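K.L.:
Got a predicted structure here, sequence first:
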Amino acid sequence: MKPLISVVVPVYKVEKYIEECIKSIINQTYTNIEVIIVDDGSPDNSIEVIKDLLEDKRLRVISQKNQGLSAARNTGIRAASGEFLSFIDSDDKVKPEFLESLYKKATETKADVVRGAFRDFEGKIPEGWVSDFNIEPSTGIEALKSFLDKNVSFVVWSSLYRTTFLKENKLKFMEGILLEDGDFTTRTYINATTVATIEEANYCYRVRPGSILTTNNAQRMSESEQKVIRSFITWYQTNPSLEILELIEQSIYAFMRDWTRVLVKNKVNFNPKDGCYSSAVELVKKTLKKRPLSERMKFKVKLQIIEFKYH
């Protein structure tokens, strides 16, 4: 029998979408699965909607008070007993071959992480996202270099992970923030012996009003960017490896691109003389020199606007 794959599905206010999601998981061509549905204190009828589907013995529900997406995923990681693990958001869906194709690549390459592409429900790449990331099986460090060079979108839900790899390296999601996928992906790739990719886009991402990624909460977004960057700066200061230091610089730059965009477009509670911001600006200078001229100029203009706007 093929090894067990754990599928972690965090649930919060998705009663309109969860049935379609769970049905797409139940109907996978890869059948040896456990589906860990983490009810993150959802106040609606999300769990009631799938009551009949829960008769499938491969599904189980873990209920907890509302703690956010990161905490729900961490609960799923702790509960997982499969050899492999995948995250699927409860308002999305997957094609029948989603797990099978990732598992096949994982066994062929012995990868700790296998990433697939994704599309929206209309079969298109969501606007502003970079989905496709195709590389030969590489070390995690080499994969992350390529990932950052191509500005690939930080998402965790189109991938398959070896469960022991996550647990042995104590890899988990930073709680209490948005943008947890970027922090998790960076740390995961750096720790991975091998990362592989597949070209198939078997994950379907739902773009909907009110979801975390489409809610205009500039203050919380800014605070999340700051928290992740601050943790990366601490990591940078304690890491002796030159190769990893350069990757952390690139990762900070990736987050700074987004943070500066938020600061320019919105008025938030922010001080440009904050130690985190000023340290990050210094750390990304080397990375910035390697970017295309148009990108360098755009970033520098944003810094000038921020200096003027928040002076």
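P.N.:
Right, received. Where do you want to start? Numbers count the residues shown, from 1 in each chain.
K.L.:
For the rest of this, base every contact and every neighbour count on C-alpha atoms.
P.N.:
Fine.
K.L.:
tally of neighbours for residue 295?
P.N.:
14 (other C-alpha atoms under 10 Å).
K.L.:
List the contacts of it.
P.N.:
With C-alpha atoms under 8 Å, 6 or more residues apart in numbering as the criterion, no residue contacts residue 295.
K.L.:
which parts of the helix or strand containing it are buried?
P.N.:
Per DSSP states H and E, residue 295 falls inside helix 293-309. Within helix 293-309, the residues scored as buried using 16 or more other C-alpha atoms under 10 Å are 299, 302-303, 306.
K.L.:
and which of those residues is nearest to residue 3?
P.N.:
Of all the buried residues of helix 293-309, residue 3 sits closest to residue 299, with 46.6 Å by C-alpha to C-alpha.
K.L.:
Isn't that closest one up against residue 258?
P.N.:
No - using C-alpha atoms under 8 Å, residue 299 is not in contact with residue 258; the gap is 10.2 Å.
K.L.:
want to throw the buried residues of helix 293-309 into TSV with distance to residue 277?
P.N.:
As requested, those are exported to TSV (distance: C-alpha to C-alpha, whole Å):
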residue	distance to residue 277
299	14
302	13
303	11
306	11
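K.L.:
which one of these sits closest to residue 234?
P.N.:
Nearest member of the buried residues of helix 293-309 to residue 234, counting by C-alpha to C-alpha, is residue 303, at 22.5 Å.
K.L.:
contacting residues for the closest one?
P.N.:
Residue 303 neighbours (C-alpha under 8 Å, 6+ apart): residue 260.
K.L.:
go with 10 Å
P.N.:
260-261, 263-264, 272, 281, 297, 309 (C-alpha atoms under 10 Å, 6 or more residues apart in numbering).
K.L.:
Okay, the closest residue to residue 103 other than its chain neighbours and residue 261: tell me how far apart.
P.N.:
When the adjacent residues along the chain are set aside, residue 103 lies closest to residue 160, with 7.3 Å between them (C-alpha to C-alpha, 6 or more residues apart in numbering). For residue 160, the distance to residue 261 (C-alpha to C-alpha, to the nearest Å) stands at 31 Å.
K.L.:
same deal with residue 130?
P.N.:
Residue 130 is 17 Å from residue 261, where distance means C-alpha to C-alpha.
K.L.:
What of residue 55?
P.N.:
47 Å.
K.L.:
Which one of those two is surrounded by more residues?
P.N.:
Using other C-alpha under 10 Å as the criterion, residue 55 and residue 261 rank with residue 261 on top: 16 against 10.
K.L.:
okay, pairing it with this:
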Amino acid sequence: MFNMKKPLISIIVPVYNSQNFIEQCLKSILNQTFTDFEVLLINDGSKDKSGSICDSYIKDNRVKVHHKKNGGVSSARNLGLENATGEWITFVDSDDYIHLDFLKNFCESINNKNDFILQKVVRFDDNKSNEIISYLDTEMDQINFLNNYSLHPYYSAPWSKLLKRKIISDNNIKFDPKIAFGEDALFNITYLKYCNSIKTINKVGYYYRDTPNGLSKINFNFENDKYLFHKIKSKLLEYVPENTDANKKILEKQLIYVCGRVINSIYAGKKKNDLTKTSSLLKDFFIENEYIIYHLYRKSKGLGFILSCLLKSKQIFLADKLLKHIIFR
């Protein structure tokens, strides 16, 4: 039986209602200076012309189109992972585009030890552009990477990264469809556990379009954010145990953004709230994470230290009052 040569890289593009941008995205992919790749376009139930635009590119034998019922970006990326055949995986959002040397930059850093390769990102809109993710040319282990880079949404996004498909498939790593925000951070933290060496590249390869309806524009949601916090922390604790001050600093750095989201989602912009409910939330969630709370508010004129002490001593009523003062002042 004739076996077609598998591509070195699979590019997974989740597509949803992006008819205005998808062609720029696809042209930037298909015009790459490095050509040993496949493109998996996952049309996630688009209601505009995105699906038919994707189909029009099937004439290029590197392009494979999958149409599915709308299920969210996580389910779309997971379908891409299930059908990818490349040795390496990268993701591109359908309203973004990539530099002509994006794949070439990655391939120059592929060796026997690097498991995770990342390059710089520029954010742009109709009026301006600026670099939002910067890297030096360096290789590092997990701990050094976690010490240098946090789980801010830009750094935790799946795009601008190259990952080994074998690591993903061997460890059944998927995007969690239960959450609508931070699923990429959880995916990356889970993947990072199995990486021996992480390579960062001092070259701009990815252009992120800042649009009002972009994939990352998600409002606060308590259940989502609480679930995300616990999942990320549990994954981190598998290889960064909470047993030293140095490790706690890593956990602070990685969890501070999600922790802030949880606090904001508890109060949801309301100065008045059900203290009984809030007390339960604070008791169940924050007392064991008081050092992260302190880190979050450490620059608030000593209020972070006071809040940390209140949580340690389970003074929930006063902690609630102080949180409201910090949030609504």
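P.N.:
Sure, I can see it. Just so it is clear, the structure is predicted and the values come from calculations on it, not from any experiment.
K.L.:
Got a TM-score for the pair?
P.N.:
Overlay of the two chains. TM-score (TM-score structural alignment, normalised by the length of the first structure): 0.82; 301 aligned residues with a C-alpha RMSD of 3.5 Å.
K.L.:
what ranges do the helices span in the second structure?
P.N.:
22-30, 50-55, 73-83, 102-107, 142-148, 153-156, 165-170, 183-192, 222-237, 245-267, 275-285, 290-296, 303-312, 316-328 (DSSP state H).
K.L.:
wait, what's in contact with the residue most central in space within the first structure?
P.N.:
When the first structure is reduced to its mean C-alpha position, the closest residue under C-alpha atoms, centre = their mean turns out to be residue 181, at 2.5 Å. By C-alpha under 10 Å, 6+ apart, the residues touching residue 181 of the first structure are 70, 153-157, 173-174.
K.L.:
how about a cut-off of 8 Å?
P.N.:
Counted by C-alpha under 8 Å, 6+ apart, residue 181 of the first structure has contacts 154-156, 173.
K.L.:
Which of the residues you listed ranks first by neighbour count?
P.N.:
residue 173 (22 neighbours).
K.L.:
What's residue 97 of the second structure aligned with over in the first structure?
P.N.:
For residue 97 of the second structure, the aligned position in the first structure is occupied by residue 93, per TM-score structural alignment.
K.L.:
Would you confirm that that match contacts residue 21?
P.N.:
Yes - between residue 93 of the first structure and residue 21 there is a contact at 4.6 Å, judged by C-alpha under 8 Å.
K.L.:
the more surrounded of those two?
P.N.:
residue 93 (25 against 19).
K.L.:
Report the separation between that one and residue 125 of the first structure.
P.N.:
In terms of C-alpha to C-alpha, residue 93 of the first structure sits 15 Å off from residue 125 of the first structure.
K.L.:
before we move on, the earlier item: kindly present the contacts of residue 181 of the first structure as TSV, with separate columns for distance to residue 186 of the first structure.
P.N.:
Shown next, in TSV, are these (distance: C-alpha to C-alpha, whole Å):
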residue	distance to residue 186 of the first structure
154	9
155	11
156	11
173	11
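K.L.:
After alignment, which residue of the second structure pairs with residue 73 of the first structure?
P.N.:
Applying TM-score structural alignment, one finds that residue 73 of the first structure aligns to residue 77 in the second structure.
K.L.:
do residue 34 of the first structure as well
P.N.:
Match for residue 34 of the first structure (TM-score structural alignment): residue 38.
K.L.:
contacting residues for that match?
P.N.:
Per C-alpha under 8 Å, 6+ apart, neighbours of residue 38 of the second structure: 7, 9-11, 62-64, 86.
K.L.:
Could you do residue 276 of the second structure as well?
P.N.:
Counting by C-alpha under 8 Å, 6+ apart, residue 276 of the second structure has no contacts.
K.L.:
for residue 139 of the first structure, same thing?
P.N.:
192-195.
K.L.:
Of those - the most surrounded one?
P.N.:
So for those (other C-alpha under 10 Å), the most neighbours sit at residue 195, 27 neighbours.
K.L.:
and the gap between that residue and residue 62 of the first structure?
P.N.:
In terms of C-alpha to C-alpha, residue 195 of the first structure sits 30 Å off from residue 62 of the first structure.
K.L.:
go on, residue 18 of the first structure?
P.N.:
15 Å.
K.L.:
Tell me which of those two has more neighbours.
P.N.:
Between residue 18 of the first structure and residue 62, counting by other C-alpha under 10 Å, residue 18 is the more crowded of the two (23 against 15).
K.L.:
Tell me the counterpart of that one in the second structure.
P.N.:
Per TM-score structural alignment, residue 18 of the first structure is aligned with residue 22.
K.L.:
What is the neighbour count of the closest residue to residue 276 of the first structure other than its chain neighbours?
P.N.:
Excluding the flanking residues, the one nearest residue 276 of the first structure by C-alpha to C-alpha, 6+ apart is residue 230, at 5.8 Å. Counted by other C-alpha under 10 Å, the residues lying close to residue 230 of the first structure total 18.
K.L.:
doesn't residue 274 make contact with residue 230 of the first structure?
P.N.:
No - using C-alpha under 8 Å, residue 230 of the first structure is not in contact with residue 274; the gap is 10.8 Å.
K.L.:
Pull the contacting residues for the nearest residue to the match of residue 73 of the first structure once chain neighbours are set aside.
P.N.:
Nearest non-adjacent residue to residue 77 of the second structure, counting by C-alpha to C-alpha, 6+ apart: residue 14, 6.1 Å away. If you count contacts by C-alpha under 8 Å, 6+ apart, residue 14 of the second structure has them with 41-44, 73, 76-77, 92-94.
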